[in-house]
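Visitor: I'd like to go over a predicted model; first the sequence, then the structure.
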Amino acid sequence: MGRGARVRRAARTAALLAVATTAVLTAGCTPGGGSADDGRAPDAQRRETARTAHSVLAVKLDNVRRARPHTGLNAADLVYVEQVEGGLSRLMAVYGTRLPGAVGPVRSARETDLELLRQFHRPTLAFSGAQRKLLPLIDGAPLRAEPPGRTSGAFERSAERPSPHNLYVRPDRLLPAVPGPAALTTGFTFGPPPAGGRPEPERTVRYPAARFTFTWSPDHGRYRVAMDGTDAETTDAGPVAAGTVVVQYVRMRESEYHDSLGNRTPYLETVGEGRAEVLRDGRTYEARWQRPDADGGTRFTAPDGSPLDFAHGQVWVVFADAG
């Protein structure tokens, strides 16, 4: 990259991050981190601990090409990938151990988000809005809804991008402190790699109008993320990389909601059980997922029923159609 290109890129980054003040002091933990003992704690114990701490921040992110690169994505502990209307994708980033200065671009919520977020104790959901008929469900859900205008100074738009791909949220205006690892009541366990698995240095997951490729980098000990054939970058923290990637096969059905073109929004059923594949350390492990009720986390187990530990670091959960 030439000096002129670097200067232009730096200017763009500065403009995008002008929506935020200095980054919030981190909790001193890596995303998805915490001790193995924390990761293996029973759901009930972890959820009770979370009640005495601040809950997580979840941010619904735009993910069309014009919305990239994202800001604040690398600070998330967990990134959910959801198929939405028209076969496109949206991301939901969940923050527990670090709060970046800004996150975005922020877009609208979906019905799937409400059930997914019940894994956490009254999470804060930052989103740009929702279909009118969905708004009462969001208001009645066990979460703290934060659309623009509800909390003063929490959202700002960047002049460097066209609307609607230019809305950013400032986490420090929504949460008084970093929630901490106890707030991540997902049911995930972390530890050394299990035995077995098959070598698979690259995996692509496709939606009708989007695709994600995860490529293992031995030098960095992470999976590099590419979206629609382009390496994913952030404006504030470089390339997007994951410690663990989960392909979780769920039932997708049409919801009663649709976009302005009449495309129905898929509803992803994240309560129940099914097949999954866990990618870590350049290998793929066959797994089962179980979430018996909406108020509990999601367990991933090996074929013998033992917990399937994830690698420490950011976790990506990509929902795929179970067919």
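Guide: Good, I have the coordinates.
Visitor: CA only for contacts and neighbour counts going forward, please
Guide: Fine.
Visitor: got the contact list for the longest strand belonging to the chain?
Guide: The single longest strand within the chain, with elements called by DSSP state E, is strand 244-258. Outside strand 244-258, the residues that touch it by Cα atoms under 8 Å, 6 or more residues apart in numbering are 85, 131, 133-134, 214, 222-223, 264-270, 274-281, 289, 310-323.
Visitor: and those, which of them are in strands?
Guide: Among the contacts of strand 244-258, the members found in strands (DSSP E) are 214, 222-223, 264-269, 274-280, 289, 315-321.
Visitor: what's the offset of stretch 69-76 from the middle of its chain?
Guide: Averaging C-alpha positions (Cα atoms, centre = their mean, to the nearest Å) puts stretch 69-76 10 Å from its chain's average.
Visitor: here's the one I want to compare it with:
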Amino acid sequence: MAGLLAAAVTASLAAGCTMSDGPRDDGRGKTRPPSSSLANGASVLAVKIDNARAARPHTGLSAADVVYVEQVEGGLSRLMAVYASKLPKAVGPVRSARESDLELLRQFNRPTLAFSGAQGRLLPLIDKAPLQAVPPGKAADAYFRSKHRPSPHNLYLRPQRLMASAPGMDALTTGFRFGAAPAGGRATTSQTVRYELAQYTFTWSGSRNRWLVAMDGKAAETTDGKRIAVGTVVVQYVKVRKSTFHDSLGKNTPYTETVGSGKARVLRDGRAYDVNWKRPKATDGTTFTTKDGKRVNFKHGQVWVVFANAS
């Protein structure tokens, strides 16, 4: 199945396929009509990615420098993939934005946010935020729909139609620091994070020197059949409260607070480190420190940050 979908996505790119049914969102709101052209600033590309079971396997996820995991309505989850060092040919499936995204993205300098749409009352806040918002209504030729998946799990992005080239690692102003592993920690083979209706498990592979990702009890792969394996996993314990927004079924949208401080668990090199995190204001990145105040280095490679409820 993954191989067939990969071939279909590749064929769509080669054919210059656009959306067959016009710009639209995922049913929770409407997209904005085309307006101003994009500014080609040297900042990251952030893509909201569907993570319902029908949306898997994902495309282009392994090329991201950082993947954030957020809780959404009904106990489900959604991903935000951040690209700085390279741009894949395609990313997706793309889904809608949430209020929490605006605070999370303030750490970057006017990032480009690709998303399928948003709840109607949220759109004005996105328009006012210091970012380049590019739903399909503003950049229709950058998106296409696959005929091999049902809507809304079939919308894909061509990143290189939003920016000519990757901005480079200097644009990744997350506050993360990479280098040698800290002292201490404890040997760990597996870590699981559970939401009400979603589950993530990270299992250490000594042969690959990476953490293997599983979602809802199944090994996570990309559409090219490759297992998703990451260098560093951060389980960041945050406050998750109710927002003022709801989905089309009336379910409240969780708001994940990423400004503040708290506890976290960093997984790297087969070890777990219980640390502190701090992000004083939205324009700051997040720092992670040991109990004695020393900065924690991450392993070079992709980083996954899973936001877990601290309560």
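Guide: Ah, there it is. Every value quoted in this text rests on a predicted model; they were computed, and no experiment measured them.
Visitor: Kindly provide the TM-score of these chains.
Guide: With the length set by TM-score structural alignment, normalised by the length of the second structure, the two chains reach a TM-score of 0.90; 288 aligned residues with a Cα RMSD of 1.5 Å.
Visitor: Residue 268 of the first structure versus whatever residue of the first structure lines up with residue 120 of the second structure, what's the distance?
Guide: Counting by TM-score structural alignment, residue 120 of the second structure lines up with residue 132 in the first structure. Applying Cα to Cα, to the nearest Å, the value for residue 132 of the first structure to residue 268 of the first structure is 20 Å.
Visitor: who has more neighbours, those two?
Guide: Neighbour totals were compared for residue 132 of the first structure and residue 268, and residue 268 leads with 24 against 9 (other Cα atoms under 10 Å).
Visitor: counterpart of the more buried one in the second structure?
Guide: Using TM-score structural alignment, the partner of residue 268 of the first structure in the second structure is residue 256.
Visitor: ok, now residue 222 of the first structure?
Guide: In the second structure, residue 222 of the first structure lines up with residue 210, judged by TM-score structural alignment.
Visitor: which residues touch its match?
Guide: 204, 229, 230, 231, 232, 268, 269.
Visitor: how many other residues sit next to the counterpart of the third one in the first structure?
Guide: In this case it means residue 230 of the second structure. The equivalent of residue 230 of the second structure in the first structure is residue 242 (alignment by TM-score structural alignment). For residue 242 of the first structure, the neighbour count with other Cα under 10 Å is 27.
Visitor: Confirm for me that residue 242 of the first structure is in contact with residue 224.
Guide: Yes. Residue 242 of the first structure is within contact range of residue 224, at 6.7 Å (criterion: Cα atoms under 8 Å).
Visitor: Show the contacting residues for the residue positioned nearest the centre of the first structure.
Guide: When Cα atoms, centre = their mean is applied to the first structure, the residue found nearest the centroid is residue 79 (1.9 Å). Contact partners of residue 79 of the first structure, counting by Cα under 8 Å, 6+ apart, are 91, 92, 93, 94, 314, 315, 316, 317.
Visitor: Closest one to residue 175 of the second structure out of the contacts of residue 210 of the second structure, please.
Guide: residue 232 (14.4 Å; Cα to Cα).
Visitor: ok, so what distance separates the closest one from residue 100 of the second structure?
Guide: Taking Cα to Cα, one finds residue 232 of the second structure at 23 Å from residue 100 of the second structure.
Visitor: what do you get for residue 275 of the second structure?
Guide: As for residue 275 of the second structure, its distance to residue 100 of the second structure is 23 Å (criterion: Cα to Cα).
Visitor: Could you check which of those two has the larger neighbour count?
Guide: It is residue 275, of residue 275 of the second structure and residue 100, that has more neighbours when counted by other Cα under 10 Å, with 22 against 19.
Visitor: Where does the corresponding residue of the first structure for that one sit: helix, strand or coil?
Guide: Matched to the first structure by TM-score structural alignment, residue 275 of the second structure sits across from residue 287. The local conformation at residue 287 of the first structure, judged by DSSP: H, G, I helix; E, B strand; the rest coil, is strand.
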